[in-house]
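# Here is my input, please return the structure:
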Amino acid sequence: MEFLFSLALTLHVLAAVGIVGLVLVQHGKGADMGATFGSGASGSLFGAAGSANFLSRTTAVLAVVFFLTSLSLAYFASNTPKTTGSVMEDAVKSAPEAVTAPAAGEEVPAPADSASKAKDIPK
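Now for the predicted structure:
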């Protein structure tokens, strides 16, 4: 299951990067006016109109891959095993024991450390 998640995530990122690159490469609707005045599109690799079809079809295929990987990643995320209990239960279990304050009139013992300055404090 972990392998499928990693594969879907890798395909998802590659499809996203591919879509961004192809959208940036494509010409907008306003580029047609410049092409009529001889911008050299007829001598391109795909011909005068072939590049638009190829790029738009490739973008559509990558968009379908992107949506399928999005759905599969959502499915994998929803089927992860849930932990039982709550965060507060875990915090109570791992908390240190509470230190109680001394009762009224009870003397607090001095620390056993010989380097302590508590003995130098006048009473």
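# contacts, neighbours, all on C-alpha from now
OK.
# list the buried ones in the helix or strand hosting S56?
S56 belongs to helix 50-78 when assigned by DSSP states H and E. For helix 50-78, burial by neighbour count (16 or more other Cα atoms under 10 Å) applies to S51, L55, T59, L62, A63, V65, F66, T69, S70, S72, L73.
# let's see this one next to it:
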Amino acid sequence: MNWLHSAVVIFHLLIAAAIVALVLLQRGKGADAGAGFGAGASGTVFGARGSASFLSRTTATLAALFIVTSLTLAYLGGRAPDAPKSVIDRVNLQDKAPELPATTPATPPANPASNQVVEPTVEKPAEPAPQPAPSEPPKQ
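Take a look at the predicted model:
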């Protein structure tokens, strides 16, 4: 994980926590019913219009940033991994590589004007010599 990915993840988590806090601070639609009984003065900290416009605008801004960081994380997560950075990573990658059969290099045709294609030949491993069958069964 590179430093950019780590920074975006941390920023994403901070935005998520801020959205949760702002949603919990906001009053629901049923909270206006208490204004008739003297609870209307509690929202004057944020101005004459109350906290609804300030908190709702802040929540919308944080929601837009949350979507942007989500898309950024999806892009960063979908990219191809970087080249191995250590010797151990390189050795592990070489161990996982499939072995290819040994081939001899293709030789160009003797006459360049001919259209013959020379196929490379694959060397076959030497087969072990057959063992002679025993003439008598072993004695016990």
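# Tally up the residues packed near D32 of structure 1, please.
11 (other Cα atoms under 10 Å).
# before we move on, which element is it in?
Counting by DSSP H and E, D32 of structure 1 is found in helix 31-36.
# Identify the residues contacting that helix?
Residues from elsewhere that reach helix 31-36 of structure 1 (Cα atoms under 8 Å, 6 or more residues apart in numbering): A41.
# tell me the average deviation of it from structure 2 after fitting.
Compared with structure 2 after fitting, helix 31-36 of structure 1 has a mean deviation of 1.3 Å; criterion: mean Cα distance after the TM-score superposition for structure 1.
# show me where structure 2 has helices.
Per DSSP state H, structure 2 carries helices over the ranges 3-25, 52-78, 87-96.
# Reformat the ones you listed as a markdown table; add distance to A39 of structure 2.
A markdown table is the format used below for the helices of structure 2 (distance: least, Cα to Cα, whole Å):
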| stretch | distance to A39 of structure 2 |
| --- | --- |
| helix 3-25 | 16 |
| helix 52-78 | 15 |
| helix 87-96 | 65 |
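# In structure 2, which residues correspond to the helix holding D32 of structure 1?
Aligning helix 31-36 of structure 1 against structure 2 (TM-score structural alignment) gives residues 31-36.
# Let me see the contact set for E89 of structure 1.
Going by Cα under 8 Å, 6+ apart, E89 of structure 1 touches no other residue.
# In which helix or strand does it reside?
According to DSSP H and E, E89 of structure 1 maps onto helix 87-94.
# Distance-wise, check L73 of structure 1 relative to P81 of structure 1.
According to Cα to Cα, to the nearest Å, L73 of structure 1 and P81 of structure 1 sit 15 Å apart.
# And G47 of structure 1, by the same measure?
From G47 of structure 1 across to P81 of structure 1, the span is 53 Å (Cα to Cα).
# Of these two, give the one with the bigger neighbour count.
G47 (12 against 7).
# Pretty sure that one sits against A41.
Yes. Using Cα atoms under 8 Å, G47 of structure 1 is in contact with A41, at 7.0 Å.
# Test my guess that F66 of structure 1 contacts A15.
Yes. F66 of structure 1 lies in contact with A15 (Cα under 8 Å); the separation is 5.6 Å.
# All good on my end, thank you.
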